[in-house]
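Asker: okay, structure incoming, though there's no sequence with it:
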């Protein structure tokens, strides 16, 4: 059987290992998952209540205009609803953008290591990829690559802060780069973790309204999966000028987000206390991971997210991750990115205690 040529060599996105699968494979009863950057606190009680109250809508198609949620997002960012598109996760909007701007005659640009779906969706469109040799965001190298290939490059991805590594550019650096790009090139700012970054350092905060007021070629991407704890409901959004949003809508399938996801997202935006608790808990626990790394002389990337990246010189991460799985602890191995490193989601205090205890035993062997 023949398939489209672009599928040749196209990687399948590999999510973090599933808790039940690890329990079955390794015979471990109590498994903790510190691999997929899910919210350690779960989700807001208001979200749980909204799902219960709206469960009777499960048999109905959702409001395809998504008016209620758009109004909430518009209020949050002080923008118009016509500047918003909602997707089944922000990665679906990345897919829309790829089909709207990329083809076999052009290319996209990103830093050396970033979110895998940029490249996967670009390959769906047979587009070329340009990546920096630097793993993190080296703006000078990005500018040099863009200048060299600007006739081809129609999309640039800046992940602010970067997944899976955790590094983060300042807002001023981001704006400087946007101004450097041609008007026909869409600069997509993946801000899935930007609330975390802004909490830690105000210089990292990306404001969607400010982008709209100053640039016509920027797409701001956000998600409810991380800070709001709705990863299992798959919902995110994009903000851009009306022309770009309308173009993305031409690619969107009808009813692409479920009733319950929409109701949950509305409720999530109403619970600021949960958001504050998430951010405070995350960075208090992050300090423990930094302290642990220093005690064991492990290199790490200063993180502006809800995860931390440990980098190893002598220990092999395949071996480390396998030994942790046998103990019922799932973390993310970054060998597939060409790094002898692991990404660890900042968990609840008791889960982090367990990680430190088991990892320290494994590491010294």
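Answerer: Done, it's in. Worth saying up front: this structure is predicted, and the values here are computed from it rather than measured. Residues are numbered from 1 along each chain as shown.

Asker: please make it C-alpha for all contacts and neighbour counts, starting now.
Answerer: Noted.

Asker: quick one: the strands in the chain, in order.
Answerer: Per DSSP state E, the chain has strands spanning 32-34, 84-87, 107-110, 128-131, 153-159, 186-190, 218-223, 236-239, 299-301, 307-311, 329-333, 341-345. These are given in chain order.

Asker: now those strands as CSV including distance to residue 145 and mean neighbour count?
Answerer: Below are the strands of the chain laid out as CSV (distance: least, Cα to Cα, whole Å; neighbours: other Cα atoms under 10 Å):
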stretch, distance to residue 145, mean neighbour count
strand 32-34, 35, 23
strand 84-87, 30, 24
strand 107-110, 8, 26
strand 128-131, 7, 18
strand 153-159, 9, 24
strand 186-190, 14, 24
strand 218-223, 19, 26
strand 236-239, 26, 26
strand 299-301, 24, 16
strand 307-311, 26, 23
strand 329-333, 29, 24
strand 341-345, 26, 24
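
Asker: okay if I get these as CSV plus distance to residue 14?
Answerer: Shown next, in CSV, are these (distance: least, Cα to Cα, whole Å):
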stretch, distance to residue 14
strand 32-34, 15
strand 84-87, 21
strand 107-110, 20
strand 128-131, 20
strand 153-159, 19
strand 186-190, 20
strand 218-223, 19
strand 236-239, 20
strand 299-301, 22
strand 307-311, 18
strand 329-333, 10
strand 341-345, 14
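
Asker: another one to put next to it:
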């Protein structure tokens, strides 16, 4: 059977290995496995969100409210924007797909950082668009401007903060750069980790209302999968001017968000105490990872997310490190697929992090 030739250049996206797989392959008890690979909230979902899921699961036989009125109302209030500026997706990556399908084709160019969220490229190549990357792994606005002027892309992706590396552009510098972008270029600001960034440093905060009022060609993406602890419920959102939202809505399949997911997102958004605890845990534990890297001579990217990236030098090999930890029931993310001798570790609870340090120390002492 033949398939669309655009698939030939696409690599399958690698997710963090599930706990169930480690249990099956290595015979480790499920409660002994620690997953620090997919940047999930180690504190879990808000108890209020869990309660909402259980309550609304009773209506599983009914289609959800396709207008998503209640969630849009909550998000509009949270960000002080109009409901007409919102679109809801099955994770923010579905909205990334909408953006590319709405704007790009085989004649288009799409600009992004050298190392950033892999799905930008996957969706770009799916429509036959040319992917243009900057030279530096991390976001460099000077390089972005040079590449923008040279290639005149139809879409520009900025991941603020950046996944999988963790660095974060300054909001004022970002806005100055965006003033030089043509109004027909769709600017996509991926703010999946903004809750962590703005808690650490307000100069990194991207305010969706200010963004879309200043740049009518921009869309802000957010998600409930990270700080809100609802990765399993798959809810993301986009905030943009009505013209962009109307275009993207033509691509949204009906009932793309389940009833329990909608209810969970609303409850999670309202539980500000749970978000506060989640962010505080991250801020408290992050320095331990930085100190561990310094003690062992690893380079790392100062992170504005809920993960940290360690870079290794030979003979230390990221694949061997990740495999060793996996066999011990510790799941982290190997970044070899990005061409990096590096690993990415989600910041967990104090107990989870101590287990990571102990296992990694054991590995290092064997060398």
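Answerer: Sure, I can see it. This is a predicted model, so every value here is computed, not measured.

Asker: the longest helix along the first structure against the second structure, how far on average?
Answerer: With secondary structure taken from DSSP state H, the first structure has its longest helix at helix 272-295. Comparison of helix 272-295 of the first structure with the second structure after fitting gives an average deviation of 0.6 Å (mean Cα distance after the TM-score superposition for the first structure).

Asker: isn't residue 93 of the second structure right up against residue 117?
Answerer: No - the criterion here is Cα atoms under 8 Å, and residue 93 of the second structure misses it with residue 117 at 9.7 Å.

Asker: neighbour-wise, which of those two wins?
Answerer: A direct count of neighbours by other Cα atoms under 10 Å for residue 93 of the second structure and residue 117 places residue 93 higher, at 23 against 19.

Asker: tell me how many other residues crowd residue 99 of the second structure.
Answerer: 24.

Asker: map it onto the first structure.
Answerer: The equivalent of residue 99 of the second structure in the first structure is residue 97 (alignment by TM-score structural alignment).

Asker: list the contacts of that match.
Answerer: Contact analysis of residue 97 of the first structure by Cα atoms under 8 Å, 6 or more residues apart in numbering lists residue 248.

Asker: please apply the same query to residue 106 of the second structure.
Answerer: So residue 106 of the second structure contacts 127, 128, 129, 130 (Cα under 8 Å, 6+ apart).

Asker: which of those residues sits closest to residue 177 of the second structure?
Answerer: Closest approach to residue 177 of the second structure among those (Cα to Cα): residue 130, at 22.2 Å.

Asker: quick check: the residue lying closest to residue 154 of the first structure once chain neighbours are set aside vs residue 208 of the first structure, distance?
Answerer: Nearest residue to residue 154 of the first structure, sequence neighbours excluded (Cα to Cα, 6 or more residues apart in numbering): residue 185, at 4.4 Å. Distance, residue 185 of the first structure to residue 208 of the first structure, by Cα to Cα, to the nearest Å: 18 Å.

Asker: residue 28 of the first structure now?
Answerer: Residue 28 of the first structure is 45 Å from residue 208 of the first structure, by Cα to Cα.

Asker: between those two, who's got more neighbours?
Answerer: Legend: neighbour count by other Cα under 10 Å for residue 28 of the first structure and residue 208, higher for residue 208 (22 against 16).

Asker: that one against residue 77, yeah?
Answerer: Yes - with contact defined as Cα under 8 Å, residue 208 of the first structure reaches residue 77; the gap is 6.4 Å.

Asker: ok, now how distant is residue 70 of the second structure from residue 86 of the second structure?
Answerer: As judged by Cα to Cα, residue 70 of the second structure and residue 86 of the second structure stand 12 Å apart.

Asker: could you do residue 348 of the second structure as well?
Answerer: 31 Å.

Asker: one more: residue 28 of the second structure?
Answerer: Distance of residue 28 of the second structure to residue 86 of the second structure, given as Cα to Cα: 44 Å.

Asker: do the same with residue 186 of the second structure
Answerer: As defined by Cα to Cα, residue 186 of the second structure lies at a distance of 16 Å from residue 86 of the second structure.

Asker: residue nearest the middle of the first structure, spatially speaking?
Answerer: residue 192 (4.6 Å; Cα atoms, centre = their mean).

Asker: with that, I have no additional questions.
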